[in-house]
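Colleague: How does the following fold in three dimensions:
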Amino acid sequence: MSETLDGACHCGQVRFTVKLLDGFMSIRRCTCSYCRMRGAVAVSARVDDLVVTAGAEALTLYRFNTGVAEHYFCSKCGIYTHHRRRSDPTQYGVNVACLAGVSPFDFPDVPVVDGVNHPNDGGRAGIIGHLRFIPD
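Modeller: Reported below is the predicted structural model:
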C-alpha cells in the first residue's frame, strides 16, 4: 500500500499524514499494561512515513517502564495518535481510529500480540490471541 492517509485526533488539533508499511495487514492489539488500558488498534508505519502537519505543539509524550517506547497523544482531547515501537524503534504504531474513514470496528479479526512478555525482555514474540468483532 503506497496510499497516503490523513489522520487526526478527536478535536482535530493534531493532524498528520501517514503511509502504512503494509497497509492494514499489520493491524494488531497489544497486551502490555498501557495498551490494555488505552484499548487502541494499531497499524505499522515507518517513522519517516508519518508527518505531523498541524498541532505538533499539542502532542504530549508519555514513556513508562524502560522508557524506550514513545506514546504520543493530544494534550487537548487526550486521544492517542501514535507511538514509536519498543520492539522496532524505526516504526510507529498508528491508532487506526485516528485515520480518516477508518474504524477499529472495520476489522472483524484483530491479532493480539504479547506485550506483557516482551521479546526485548526475553519473552516470546508473536500472536497470542484474537480480538473479534461480530456485528449483529
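Colleague: hey, let's count contacts and neighbours off CA atoms from now on
Modeller: Fine.
Colleague: and V116, how many neighbours?
Modeller: Neighbours of V116 under the rule other Cα atoms under 10 Å: 16.
Colleague: Same question for V102.
Modeller: V102 has 13 neighbouring residues, counting by other Cα under 10 Å.
Colleague: and what of G55?
Modeller: A count of nearby residues for G55, using other Cα under 10 Å, gives 16.
Colleague: What residues does it make contact with?
Modeller: When contacts are counted by Cα atoms under 8 Å, 6 or more residues apart in numbering, G55 touches Q13, V14, R15.
Colleague: cool, P108 as well?
Modeller: P108 neighbours (Cα under 8 Å, 6+ apart): R132, F133, I134.
Colleague: Just the strands from this protein, written as ranges.
Modeller: For the chain, the strands defined by DSSP state E cover 4-8, 15-20, 29-30, 42-54, 59-62, 70-74, 80-84, 91-95, 109-113, 127-132.
Colleague: can you list contacts of stretch 15-34?
Modeller: Against stretch 15-34 from outside (Cα under 8 Å, 6+ apart): 1-9, 35-36, 39-46, 49-55, 110-116, 131.
Colleague: Another for comparison:
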Amino acid sequence: MLNKDIKEIDAACHCGTVKFRVRLTDGLHTARRCNCSYCRMRGAVAVSANLADIHFTAGQDALVLYQFNTGQARHYFCSKCGIYTHHQRRSQPEQYGVNVACLEGISPFDFELVPVNEGALHPKDRPAGSAALIAGHLRYIPAE
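Modeller: Prediction:
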C-alpha cells in the first residue's frame, strides 16, 4: 500500500549520479501530470516541494537545464542518464515538481489515479482569477 503521507524521502536519477533528499509539501497527495506540449512527451508524474526543500547530496553539477516557450519553467535532467529529476514551475515558481520515479521505492505505477492538470492553456495565460483546471485523470490498470 502506498503511503501518501510521506514527508521526506531520498531520490536519485537512474544512474545514481544525481542524488538528493526532498521534503514534500503534502506528501504524495500532490501527484499530478500535465498536458502541456512538453509534459505530454515527458510523461512523468510529479509531486510538490518548496525550492528550499531539495538538498543535493551528489551530482548537482551533473544537472542540465532545459527551458522552452516563455523560459520561465526550469526543467532539470541528469547529464549522464538523461532522467528528468525535477523542475521549477512556471505556475508556482516557489515550488519544484519532483519526478516520483526518482523517489526511493516509489513508482508512478503505484498511483491508481493521477490528476492531469490543464497546462496546454497554462494558468498564467488565462484571465486573472481563473481557477486551475483539471484536464482529466490518468488511471493505471495493472496487466492481468
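Colleague: Just the buried subset of the contacts of stretch 15-34 of the first structure, please.
Modeller: Buried residues within the contacts of stretch 15-34 of the first structure, counting neighbours by 16 or more other Cα atoms under 10 Å: 6-9, 40-46, 49-50, 52, 55, 110-116.
Colleague: hmm, back to that, is it possible to get a markdown table of the contacts of G55 of the first structure that adds distance to G101 of the first structure?
Modeller: As requested, the contacts of G55 of the first structure are exported to a markdown table (distance: Cα to Cα, whole Å):
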| residue | distance to G101 of the first structure |
| --- | --- |
| Q13 | 18 |
| V14 | 16 |
| R15 | 14 |
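Colleague: most neighbours, which of those residues?
Modeller: Going by other Cα under 10 Å, V14 tops these with 25 neighbours.
Colleague: Aligned against the second structure, show me the partner of that one.
Modeller: The alignment partner of V14 of the first structure in the second structure, by TM-score structural alignment, is V18.
Colleague: Pretty sure its match sits against V64.
Modeller: No: if you go by Cα atoms under 8 Å, V18 of the second structure and V64 don't touch, sitting 10.9 Å apart.
Colleague: Find residues that contact each of those two.
Modeller: Listed as contacting both V18 of the second structure and V64 by Cα under 8 Å, 6+ apart are C78.
Colleague: From the centroid of the second structure, which residue is nearest?
Modeller: Residue closest to the average C-alpha location in the second structure (Cα atoms, centre = their mean): A46, at 2.6 Å.
Colleague: residues touching that one, list them.
Modeller: With contact set as Cα under 8 Å, 6+ apart, A46 of the second structure has these partners: T30, A31, R32, R33, H86, G97, V98, N99, V100.
Colleague: so what's the third one closest to, chain neighbours aside?
Modeller: Nearest residue to R32 of the second structure in three dimensions, chain neighbours excluded: P115, at 5.0 Å (Cα to Cα, 6 or more residues apart in numbering).
Colleague: nearest to D121 of the first structure, of the strands of the first structure?
Modeller: When the strands of the first structure are compared by Cα to Cα, strand 109-113 sits nearest D121 of the first structure, at 14.5 Å.
Colleague: Show me what that closest one is packed up against.
Modeller: Applying 3 or more Cα pairs under 8 Å, 6 or more residues apart in numbering; DSSP states H and E, we find strand 109-113 of the first structure packed against strand 29-30, strand 127-132.
Colleague: now stretch 74-87 of the second structure: which residue numbers in the first structure?
Modeller: So stretch 74-87 of the second structure sits over residues 70-83 in the first structure, by TM-score structural alignment.
Colleague: list the buried ones in the matching stretch?
Modeller: Of the residues in stretch 70-83 of the first structure, those buried (16+ other Cα under 10 Å) are E70, H71, Y72, F73, C74, S75, I79, Y80, T81, H82, H83.
Colleague: I'd like these as CSV, with distance to F64 of the first structure appended.
Modeller: Converted to CSV, the buried residues of stretch 70-83 of the first structure look like this (distance: Cα to Cα, whole Å):
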residue, distance to F64 of the first structure
E70, 9
H71, 9
Y72, 12
F73, 14
C74, 17
S75, 17
I79, 17
Y80, 15
T81, 17
H82, 15
H83, 12
